[in-house]
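In: this one's structure only:
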């Protein structure tokens, strides 16, 4: 790869010099969503843009085999940002999010999660739409022990929207917000969530690719700044039993080429267009398979149980939060959207968004009908009433979700053959390891009883 420097690239090179950046972290994610990076001295920046940076892909989870290991990172100049916790005023480090290129073909690597999302976005564009998204990732802040290891002891006793003195993490959230803003985030709101030690910071609606980049960055920033306060931030969906877990409610909408919100119809009872309803129906249709991607850990299904405000019922509502998808109130037409409430923040955001987009577009292409919204509290339904309403449930564990994914060609196609096969292999291994393990709960309950 050799190319002329674009105006965006020139701007980045100037900013590197102006801000005394000495190291660049070239960032990408593996299939499971773990951030990886290759660090290079800042004087290699121009080379990174014109020639790319090569690395061994065989050492990355789910990427390639040893005999086909050479991969290349192509940095996206629009993702340049100085890391606030590595900026002392005299020197700084910055990150660039990269696309992964298969050096044997010169084409985007099929196993790059960012590339998977780009393919979903391209499909939407071919249908005349751009995709916007806004997630609400929740997280817990825990104390560290004397060795710096994470505990599950929360550092506050706050509840939903509480203030100090109960919400002792206000200063941490403030520093996180300042750090995110330094990296270019537009923060809408932050607050203490329902559970002790649980928090939420919301950033503004953006295109789906930028939003997925932001989720990956958000998790890294939260962890880094929490560590500066001697706290451990975790996006584990259910770190403490019998209280609310952490979700990542994801708002989505489509816009047409002329900038109109394709989800809005002022003549509809719910202000939703037929396009929006078909998109919504597509997500409901494929929700069990999407769950394997959007709720990808054994622990994810400890959150997805009735009674803790997590959605498990495959239905939608314009009023309450017991359904899988909610239609939030919108003050202006541009804000009409749907909210998928089942994803959690342990997911790979690139893959989760891709699965949601392909499912929704499949609903549009097949003109799927959307059932009426359920306005009652589904948590209070018994099994007979759920059957009466035709309401099914999400998979109850990761094994069932993998089975659903293996039966759903639409979500398989969303991931692509390479990612699908490696993802299922990794997640099947994870679930098998869980099944043969013996938990403390089992020992406490059965060891002396039998």
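Out: The structure has been received and is ready for your questions. Please read these numbers as outputs of a predicted model, since none were measured by experiment.
In: Every contact and neighbour count from this point should use C-alpha atoms.
Out: Will do.
In: Not counting its neighbours along the chain, what's nearest the residue nearest the centre of the chain?
Out: For the chain, the residue nearest the mean C-alpha position is residue 349 (3.0 Å; CA atoms, centre = their mean). Distances taken as CA to CA, 6 or more residues apart in numbering put residue 212 closest to residue 349, at 5.3 Å, once the chain neighbours are dropped.
In: From residue 117, how far off is that neighbour?
Out: 9 Å (CA to CA, to the nearest Å).
In: for residue 224, same thing?
Out: For residue 224, the distance to residue 117 - CA to CA - is 26 Å.
In: Also residue 349?
Out: Counting by CA to CA, the gap from residue 349 to residue 117 is 9 Å.
In: Take this one as well and set it beside the first:
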């Protein structure tokens, strides 16, 4: 008997940012004194230029000039004070504000924030002003290709796990120590409760759907869950959400950290991606229907693409050496085998929701990832599967793969399971050798990303575990 639908059901349709239809005069209300022109780079660093409103308005005065601010061609390749291979001191990009991404900075009174597009100053014969390394342009292009080539669209939501610290040196001190979803972590009057409520109000006032927040299992750990949006809007909203959490914690004398895993004897912080697939041209397909009868053919092909290319995708979703402290079996972080399971928290892809309204939770993801690049990797892998009409080769794992018997693995097609990388170096190698994903993302982008990621790995290395933890807390 089919299960009844439950929960809030989302559908993909024509969407528009609340700011998309507004004029510049409507956006620049009297309360706004400064505009943060913001971008997010390959190492997940939010970077900003703060422009007074009067100067920002001047950018739009001359109808015969392109709007934008000049940024040195190091903007996506700088790590600390070092430059990755392929980036140098010569040349500038034009960073063009995307007014549809405009949000009032509810965490910083008097400020608004806008994302943008990295563009070339001079058009190229084939690509025009588009710049292939721009994270937002890359994601936007993949979403457009999915729509045009496969009739598919996506919605993405996010779980944001983080810890609140009252002290970071000489060692981290957490604001409390209680268990998962315990009311003891949200006592009235405590600074952490004040911080959480202010974060919630800031997100709601900014127009971001807050589904809930709650205490997580590690000391001082919490989770904020934001609702689904189309991929580009979702990635922008995630940057805003993280900035809200960082800023409100700082306002109250606390440090928020999204670090993947600070200690081996405690839970880490994930950034689980919830993605749903809508539309598609395939109507029926019997060959793999028995593997996942609740899924549409398009969903099965998407899932197969993600599973097949997951070793490459984690180079984006788990981009830090510290990320692989969560790449373990038995800690509810997705495990080490590329597989899927209905409501299985030990599978890297957990299938959630009722038939007809399914979505996929990718658990092999954390907040050291640049959201736009993480989503681009996931979309590229899934789209590869859809375009190839890939058949789903594995079935529903009703228990963790690492505790399955040989017979149980055989029953779900895991006789020769695909294992996930154990280090970021292995993930980079998988990405570089994955022609399917690389072809969709672009070879130039993949090469540049790998160069930056290598530099990031060496820059984040600590003298010992304590030094590595301090760096993680400082940076993430």
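Out: Nice, I can see it. All values reported here derive from a predicted model rather than from experimental measurement.
In: hang on, the earlier thing: joint contacts of residue 349 and residue 117 of structure 1?
Out: Taking CA atoms under 8 Å, 6 or more residues apart in numbering as the criterion, residue 349 of structure 1 and residue 117 do not both touch any residue.
In: State the span of structure 1 onto which stretch 311-327 of structure 2 is aligned.
Out: Mapped onto structure 1 using TM-score structural alignment, stretch 311-327 of structure 2 spans residues 288-304.
In: who's more crowded, residue 224 and residue 117 of structure 1?
Out: Taking neighbours as other CA atoms under 10 Å, residue 224 of structure 1 and residue 117 compare with residue 117 leading, 25 against 20.
In: Quickly find the element holding that one.
Out: helix 113-126 (DSSP states H and E).
In: what does residue 311 of structure 1 give?
Out: Using DSSP H and E, no helix or strand contains residue 311 of structure 1.
In: so where in structure 1 does the strand ranked longest in structure 2 end up aligned?
Out: Taking DSSP state E as the criterion, structure 2 has its longest strand at strand 152-167. Mapped onto structure 1 using TM-score structural alignment, strand 152-167 of structure 2 covers residues 129-144.
In: Pull the residues that contact the helix holding residue 117 of structure 1.
Out: Around helix 113-126 of structure 1, the neighbours that count as contacts under CA under 8 Å, 6+ apart are 29-31, 33, 99-100, 108-110, 130-131, 208-209, 348, 350-351, 353-354, 357-358, 361, 414-416, 419.
In: In ChimeraX, how would I select just the buried ones from those residues?
Out: Those of the contacts of helix 113-126 of structure 1 that count as buried under 16 or more other CA atoms under 10 Å are selected in ChimeraX with:
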select :29,30,31,33,99,100,108,109,110,130,131,208,209,348,350,351,353,354,357,358,361,414,415,416,419
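In: Among the contacts of helix 113-126 of structure 1, which ones are in strands?
Out: 29, 99, 100, 108, 130, 131.
In: before we move on, which element is the nearest residue to the last one once chain neighbours are set aside in?
Out: If I follow you right, that is residue 131 of structure 1. Spatial nearest neighbour of residue 131 of structure 1, excluding adjacent residues (CA to CA, 6+ apart): residue 254 at 4.8 Å. Per DSSP H and E, residue 254 of structure 1 falls inside strand 248-256.
In: elements contacting the helix or strand following that strand?
Out: Sequence-wise, the next helix or strand downstream of strand 248-256 of structure 1 (DSSP H and E) is helix 274-294. Helices and strands touching helix 274-294 of structure 1, by 3 or more CA pairs under 8 Å, 6 or more residues apart in numbering; DSSP states H and E, are strand 313-317, helix 349-365, helix 398-406, helix 409-415.
In: Tell me which of those lies nearest to residue 378 of structure 1.
Out: Ranking those by proximity to residue 378 of structure 1 (CA to CA) places strand 313-317 first, at 7.5 Å.
In: and that closest one, which residues are buried?
Out: 313, 314, 315, 316, 317.
In: what does stretch 95-113 of structure 1 give?
Out: Those would be 95-103, 108-113, for stretch 95-113 of structure 1 by 16+ other CA under 10 Å.
In: and which of those is nearest to residue 61 of structure 1?
Out: Distances from residue 61 of structure 1 to the buried residues of stretch 95-113 of structure 1, taken by CA to CA, are shortest for residue 111, at 10.1 Å.
In: sorry, back to before: between strand 273-279 and the longest strand of structure 2, find me the angle.
Out: 170 degrees (axes from the mean of the first three to the mean of the last three CA atoms, to 10 degrees).
In: show me where structure 2 has helices.
Out: All helices of structure 2, identified by DSSP state H, fall at 24-27, 53-58, 135-150, 191-205, 231-251, 297-317, 371-388, 406-411, 424-433, 435-441, 443-460, 465-475.
In: Count the residues that sit near residue 225 of structure 1.
Out: Residue 225 of structure 1: 21 neighbours (other CA under 10 Å).
In: Just give me the match in structure 2 for it.
Out: Checking with TM-score structural alignment, residue 225 of structure 1 has residue 248 as its match.
In: hang on, isn't that match packed against residue 197?
Out: No - when contacts are counted by CA atoms under 8 Å, residue 248 of structure 2 is not listed as touching residue 197 (9.9 Å).
In: Residue 313 of structure 2 versus the aligned residue in structure 2 for residue 355 of structure 1, what's the distance?
Out: Taking TM-score structural alignment, residue 355 of structure 1 has residue 377 as its aligned residue in structure 2. Distance of residue 377 of structure 2 to residue 313 of structure 2, given as CA to CA: 5 Å.
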